[in-house]
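1. here you go, sequence then predicted model.
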Amino acid sequence: MFYNDTRRQINVLAEKMMKGNRCRNIFVIIAIAMTMFLISSIISIGSGYLKSAGRQQQMLNGTTADIILTNPSKQQLLALQQDNNVKSIGISRQIGFIDTTAYPRINSILLRWCDTAEWEQHIAPAVGTINGQYPASGNEIMLPSWVLERMGILEPVLGQAITVSFRYGYTDIHWQPLSEAADFTFSLCGWYEDYSSNKLYDNAVAYIAADFWQTSVANETNTKSALSLTVSAEGIDQLCAGLEPLNALQELTDLSKAGSSKHSAGPLAAALGMIVTIMVCGSLLIYNVFYISVTKDIQLYGQLKTLGMTKRQLRKMIDRQVRILSFWGILSGLAFSAATVFVIVPFGIRTLAGELIMDYAISPSYSPFVYAGAAVFSFITALASSRKPARIASMVSPIEAQCYMAADAPGKKSSRTARGNKVVQMAVRNVFRDKKGTVLVLASLFLGISLFVVVNGILAGLDVSYLADEYMEDDVVITAGAQTAFSRRVLADLQAAWGVQEVSYTTKLDGQWILDTDHIFEQYCADFCSAGTVPQSAAEQYVQGNTYQTYLYGIGEQDFYKAVELMGSSAEFSYDDFSYDEFCNGNLVFCASATIVPYEGTAINGTIELLLNGENYTVTVAPYYLSAKFREDGKTLIAPNIYASREWLERVGAAAEINRIALQTDSSERALAAVNAVLADYSGVTVTSKLEKIKELKASFRGITFLGNAISVILLGIGLMNFMNMMYVSVHSRSRELAVLESIGMTRRQLRHMLLIEGSTYALLTAVLVLTLGSAVLYGSFQLIKVQAAYAVFTYPFVSVGFSLAMIFLLCSLVPLLVYRAEAGFKI
């Protein structure tokens, strides 16, 4: 038996059938293109979010290294260089400090040298914009841009001379001073944007050339060094264990675990859920289009089988059509993605990140593998969706094909009756004649509308005014810069300003030392230092045994009762258990934890000593920690912030400058303008208003709303195309039946009424699903959101639901009539 090669004939026949199904081709190409576009966009946004979160942590760390080992021995260095898990090694050395007495807004400037590998592979990728080059000669220096700004150099120039007081050594308590402070003139060779945690403490790192220290009193034995390592993920724990035990001068820091975001799983799960939903909707449309197309052309397939075409050849012919349509669909999706990717991906990451990731860390991902993967997913979706229709076409016999009618309903026929509206009964029966097609259309419409309702329902519950209350308790907060001194006169002026109802303020003493006699801060400080964002130099500067340097704030009566009220929310007592007179006599202070150490509500018991003007004052600490942002922005040193009576501090001669003023206003634009007018003569002042915060949040929510609604509209569009295709084929396949009905007396008005009821039935069933199952999905989704946003209030989106269902009723009613109008010329 000789093999008969019919591939060419099958391909020609497949292409001719495609030419006769232009409407189907358009639907399939659009479905594949949208599936391709949405999958590639969501994967790019999800991967970009994770990349941005990782980059932000690296920028906070100030390095891309995974592990830092201080003062490594030669044996350790040799072993690490031979370790296959170590990808890169960089070395740095702390040479000395610049005296910052002349710059009160700068706490310290550490001079550091690093080798080429450290700078190029670890430091440079973890900082912002770099201007200039790394220092090459002895007197060149590179500084953070914020340091230059606080030095008064607003427009730095390469080669600019900068004279500072500098000393070698004493970079921490383990290393002795190597010289006295002396003026030295550096040449500015560059500057960089610093986003590390050093900046939070007003500490900076300046980079110098090797020549600067190699020809000085500093050398490898009397200065602190650090080894930075990039290690494979599976080798980190093993490497850390291998470096133990450490000597007294060594410290091992694992940065790979610092700042591991608990929020990363949420966006990733959301992205995976969206991809699955899109693939399901896309496959529903593709499957429905091919299914209806096959049933429409089933008689043709039967004739081909009569002529000798085998089941395998029929499947090959349909597969050929799928491959051609997939090619053009994927190509269209790629073209659309390429045209919009540089707008959609950054916008999507920014929307998904919210307040979790800062703008400077946003890192869009444009990997070609993402688009290749999306193309493969889209092709697999199209191929899988066409499997069953192809099997139906191949399995039908020639005799069955000639008698086949897609609208025929199997099973028992209902008995004839004279009761009821025959047009309505016929319409409802027609809807369920093809149960599988009906289910597919309803599923597509339900998914699209439900996503639209869920997005708008969740956002309706996230009232920005409640969210603004989470950020700010006061209507307006005025914060003074380090160089700004408020006079008492400004308080009276603010109280007299239009719309201002209440004024309260705090004072601040920087660098106040406290003695922890009862060791009540020991565990807190240990947790703070283990958070992974505290430089060793800062820990050694602010902690000396059980003596800590911290911020001491003075508060008034209003803030006292607010502090007690906040503690009362975590404990079984009220502010009646505390005496304001006792507070004013200096017998009681409050402690507030840092943002990175959430001790709010944690019990604390004991006394501390405040060192004020050479005198020691023993005070009792209130029994619970306050929130990190109580009357502050969450910034602390190592120890908790201390809040004492402002009146008592003034009596003991420790009065401080006003650092923060809080206002309660009538929340109007006019009141904010009046406050700004009072502060017009003050520089270095930051004014934050709840009114402006609400505007910012509304703008952010508009982005989330747009992104969610855009996806839901696309999914709804897939559902509507499913419905349009279903109705077109339904009317087309019943053209002979409709003509017979018209010949026996049914008017065209009755026919249009019947089709209108059919479309309305789809809309009604979709509405029932949305109002029942969709509402349950909305409520369940909202409960998940409420875990992260306790301020959220469930609000059913009646307007969104009403609008979407009205659109569905309108479209589902119009489509059958338009299709019938196009097919009305059929005759028996």
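-> Received it, and whenever you're ready, just let me know what you need.
2. CA only for contacts and neighbour counts going forward, please
-> OK.
3. what's the burial count for K224?
-> Neighbours of K224 under the rule other CA atoms under 10 Å: 24.
4. ok, R821 next?
-> R821: 11 surrounding residues under other CA under 10 Å.
5. please report the distance of it from W191.
-> 72 Å (CA to CA, to the nearest Å).
6. over to S73?
-> For S73, the distance to W191 - CA to CA - is 32 Å.
7. more neighbours: those two, which one.
-> Neighbour count, other CA under 10 Å: between S73 and W191, W191 has more, with 25 against 12.
8. how many neighbours does A161 have?
-> A161, neighbours per other CA under 10 Å, totals 16.
9. you'd agree it is up against T185?
-> Yes - A161 lies in contact with T185 (CA atoms under 8 Å); the separation is 6.3 Å.
10. let me see the ranges of the helices in the stretch 701-828 of the chain.
-> Taking DSSP state H, counting those that start in this stretch as the criterion, the stretch 701-828 of the chain contains helices spanning 735-743, 748-769, 775-788, 798-823.
11. before we move on, what about the stretch 51-200 of the chain?
-> 74-81, 116-117, 145-150.
12. ranking those helices by burial, who's on top?
-> Among the helices of the stretch 51-200 of the chain, helix 145-150 has the highest mean neighbour count (mean count of other CA atoms under 10 Å), at a mean of 18.
13. before we go on, here's another structure to hold up against the first:
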Amino acid sequence: MSNVKNKKMINQIALKSLKARKKRNLIAILAIVLTSVLFTALFTIGGSLIEKNQESTMRQVGGSAHAGYKYLTKSEYEKVAKDKGLKSVSYRIALADAENKPLIKVRTEMAYYEELEAKWSFCYPEEGHMPKKENECVASDLTLKALGVPCKIGEKFSVDFSVRGKKYSKEFILCGWYKGDRVSMSQVMCVSKKLVNQLAPTAESYQYGGDIAGSYMVDFNFKTSFNLKKQLEELNKRIGFEEKSTGVNWAYLGVKADAETVVLIVVMLGIILVSGYLIIYNIFYINVFGDIRFYGLLKTIGTTKKQLGKIVRKQANLLSLAGIPIGLILGAVVGAGLLPIICANLSMGDTEGTNVVLHPWIFIGSAVFSFLTVQISCIKPCRIVAKISPIEAVKLTESSVNAKVKGKKRRTHKLTMHAFGLANIKRNRKKAVLVVFSLSLSLILLNTVCTLLKGFDMDKYVSNRSVSDYMVTDATTDNPALSERTEDGVTSDFLTELREQDGIKESGNVYYSEWEQKLSDWEKERLEERIWKDWKKNFAYMIQSIGEEDMKQEIDADKERGSITAKMYGLDQLVFEKLKCEQGELDWEKFKSGNYIVVNQFESDDGEKPIYDVGDKITLTGENGFTKEYEVMALVSMPYPAEFQMYFSLEINYILPSSEFLNYFEGRQPMKTLFNVSKKDEKQIESWLENYCTNINDDLTYTSKSTMEAEFATLQNMIVIVGGFLSFVLALIGILNFVNTILTGILSRKQEFAMLESVGMTRKQLREMLMWEGGYYALFTSIVAVLAGSILSMTLIKSYTSGFFFFTWKFTVLPILICIPFLLLIVLFVPYLACEKMCRISVVERIRSGE
């Protein structure tokens, strides 16, 4: 056979040998199916989350293009459009912001959009067409709703706006509308190019921070999204735009890789690969030894090493062909089921659904990884088959694999069944190690999941997310697009009704406004020394988002005008007492006197850096003319729930008592109202709040400790379901591995067992020996699982969870100890059943079948 082309014959031998051992093949197919299920579920969930997160980020950014230039002239745009290194280029021309009072809560930008740019910017009309006539426009359903205009083509409405200092009020006809995103920084109103050219003809040049009406915002796609920052730098050099304001779309993974996410994906792939390898390798390893005489006979008639390896691989390929498609389908179903549970705990944006994203690459990738696992698992069995000689193959028994005694004296032992069981395991240590490791893997993972669940501290979670029993705020307050929209706040009507409710123990307000702080000479020197001098390091995170040039222009603009944009807060006692003091001392009685101020430290990428020191004197001057000097009492950090959820490049908070705040902003309503209630009145207050925020004033929203607890429970459920599913599948793989090992071990040794029975061993003793063998597997598995689980918990898990604010690490191996009795039941029951089935065949028949 060695010099004959016999591919067809090899295929027939592989196929017929598979048909001869159908039961063992079922276990192999099931193992491949489970491995494929894990890979497909991982790729399905991971791919869907990546795509949804990417799309959500794109919608926040406002576009899907790779990168773009801001504030260009028409001639500069044409220069970009001619560059041959770009795949596609489009633009919009800025006009103004809509100023209608109803749009205070829904910021809306007006601009002319090319059709391609509108599609990239998610504002292409779902119904209707792009503006053609001067008075036509396209708007989002959110903008139209705020204006009280139905989403109906042909509707007329008026829009107020200002262009280059001149105010306009123009009537538009709705020619198209699209579904807006609350997650977006602003809504878009597309107007005609004719209108923009008429009101804001393009200027000769534009500067950052100046009037941008008529400027071209140019977006473009490169031929690949890999390393966008470098590609943009090369484009700048090609067209000479190194000083222009640029932006890279950080939604693309190539901009900034999340190291923890990459590590997590690699670890998950590794676990699945190892677990799949363990069982598939063990199955083929055992099958090879079970059929070793068959392969030896093939070798005696001239089959080469390469041809024997091909037979084994052909069998593996046929089994893969049967198992992988089933695993891909089941994995997609499992992924689709788990995705909504995972998405419920992640911020994917209001517009993002939880429908699974099934791209062809998911199935291709899963199939490739599954097939690769099978191929890797076949390497050693193929080598075993190739190296064995015909004579050794006929004589080989499992005990001969490790029967190497080098100069050691053989010692006699008392013949007991547990000694027999231990000796059987020692006969093939490699197989035993694989089985123990496979069984241990699921126990280790289960212990890890339970360690995570045990460490979740609900009190920490709730206290970080809520500083009081209840918090009421304007529904749009925490929208990052609405930095100037918090004046409405919590209405006086609500505050009046709140005071009338029974069970209110204490309450407090948080006032907020954007603040322009005119810098004194010493403040300029302090900022220069501590922040601006090393601005690239201090603003590294912001530079990744808005670009180095924009960041530099923003700092230069602050220096030039001699002021900074900061946040002004006014606090009542309830919230003041929740401040975290970093330096100095907090004293409410002194603070409410109105002579003191507390400020935060600037959190740079290089650590916390105080701009002010305790004892400094800060002078504040409001637009109403009120001026006062305050002494810095302490450096603090605001509790996250009480903050305004938008952050400036230079994050500075000036915090005053509410009475002092209102001297600067008379008549301002609270941004947030926080209050605590007595335990017995919680249900009544919750019911009243829900009714008020739903039926009376739906512009208000509330959070409570009960909603925080529900969020926490949802997070725990996700860990339980996802971790439980993975543990279950790995446990099933481990059990299958054990069952296959025991069954094939009994089949390959049935002649040996028949000989033992022929010389006096009873069936009871045989059963006992095999059950001891299973018991030792359970013992070794328990030892490995406890040791490995403990080490993993005290090192990797403890280190990884140290960054979770709601986690308190607690050591435990209780889940493993609870599972040990169930494991013992399985490892005793399987050998018992296998022995009973084998013993139904007479001793003589078993001896003859082995000859």
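-> On my side now, so go ahead. What you see is a predicted model, and the numbers here were worked out from it, not measured in a lab.
14. returning to that earlier point: between the helices of the stretch 701-828 of structure 1, which one is nearest to Y580 of structure 1?
-> Closest approach to Y580 of structure 1 among the helices of the stretch 701-828 of structure 1 (CA to CA): helix 775-788, 35.6 Å.
15. helices of the stretch 351-500 of structure 1, residue ranges please.
-> Shown for the stretch 351-500 of structure 1, the helices assigned by DSSP H, counting those that start in this stretch span residues 368-395, 398-403, 422-431, 435-461, 464-471, 489-496.
16. so what touches the third one?
-> Read that as helix 422-431 of structure 1. For helix 422-431 of structure 1, contacts defined as CA atoms under 8 Å, 6 or more residues apart in numbering pick out A407, T438, Q750, H753, M754, L755, I757, E758, T761, Y762.
17. again, 6 Å this time
-> With contact meaning CA atoms under 6 Å, 6 or more residues apart in numbering, helix 422-431 of structure 1 is reached by M754, I757, E758.
18. what's around Y575 of structure 1, how many residues?
-> If you count neighbours by other CA under 10 Å, Y575 of structure 1 ends up with 16.
19. if you skip the residues just before and after it, what's nearest to it?
-> V564 (5.3 Å; CA to CA, 6 or more residues apart in numbering).
20. please verify my assumption that that neighbour contacts F573.
-> No - under the criterion of CA atoms under 6 Å, V564 of structure 1 is not in contact with F573, lying 9.1 Å apart.
21. how far away is L330 of structure 2 from S370 of structure 2?
-> For L330 of structure 2 relative to S370 of structure 2 (CA to CA), the value is 14 Å.
22. neighbour count winner among these two?
-> Between L330 of structure 2 and S370, counting by other CA under 10 Å, S370 is the more crowded of the two (29 against 19).
23. leaving aside the residues next to it on the chain, what's closest to the equivalent of the more buried one over in structure 1?
-> In structure 1, S370 of structure 2 lines up with S378, judged by TM-score structural alignment. When the adjacent residues along the chain are set aside, S378 of structure 1 lies closest to M36, with 5.6 Å between them (CA to CA, 6+ apart).
24. and the one you found, what element?
-> Using DSSP states H and E, M36 of structure 1 falls within helix 22-61.
25. could you do R631 of structure 1 as well?
-> Using DSSP H and E, R631 of structure 1 is not contained in any helix or strand.
26. which position in structure 2 pairs with it?
-> Looks like R631 of structure 1 aligns to A642 there (TM-score structural alignment).
27. next, count neighbours for its match.
-> Neighbours of A642 of structure 2 (other CA under 10 Å): 25.
28. also the one 4 residues further on?
-> By other CA under 10 Å, 13 other residues sit near M646 of structure 2.
29. does it sit in a helix, a strand or a coil?
-> Put simply, M646 of structure 2 is coil when judged by DSSP: H, G, I helix; E, B strand; the rest coil.
30. then V4 of structure 2?
-> Classification of V4 of structure 2 by three-state DSSP places it in coil.
31. how many neighbours does it have?
-> 6.
32. quick check: it vs Q375 of structure 2, distance?
-> As judged by CA to CA, V4 of structure 2 and Q375 of structure 2 stand 26 Å apart.
33. okay, buried residues for stretch 529-545 of structure 1 please.
-> C529, G532, T533, V534, P535, A538, A539, Q541, Y542, V543 (16 or more other CA atoms under 10 Å).
34. that stretch: how far from the chain's middle?
-> Chain-centre distance of stretch 529-545 of structure 1: 30 Å, with CA atoms, centre = their mean, to the nearest Å.
35. likewise for stretch 632-652 of structure 2?
-> Offset of stretch 632-652 of structure 2 from its chain centre (CA atoms, centre = their mean): 27 Å.
36. mind listing residues that contact it?
-> With CA under 6 Å, 6+ apart as the test, stretch 632-652 of structure 2 has contacts from 465-466, 478, 480, 566, 579-585, 596-600, 614-616.
37. about what we covered before: my read: the residue nearest to S378 of structure 1 touches L334, true?
-> No - between M36 of structure 1 and L334 there is no contact under CA under 6 Å: 7.2 Å.
38. neighbour count: those two, which is higher?
-> Counting neighbours by other CA under 10 Å for M36 of structure 1 and for L334 shows that M36 has the greater number, 32 against 22.
39. what lines up with S689 of structure 1 in structure 2?
-> Using TM-score structural alignment, the partner of S689 of structure 1 in structure 2 is S704.
40. against V435 of structure 2, how distant is the residue lying farthest from the centre of structure 2?
-> Within structure 2, V759 marks the point farthest from the mean C-alpha position, 63.4 Å out by CA atoms, centre = their mean. Taking CA to CA as the measure, V759 of structure 2 falls 31 Å from V435 of structure 2.
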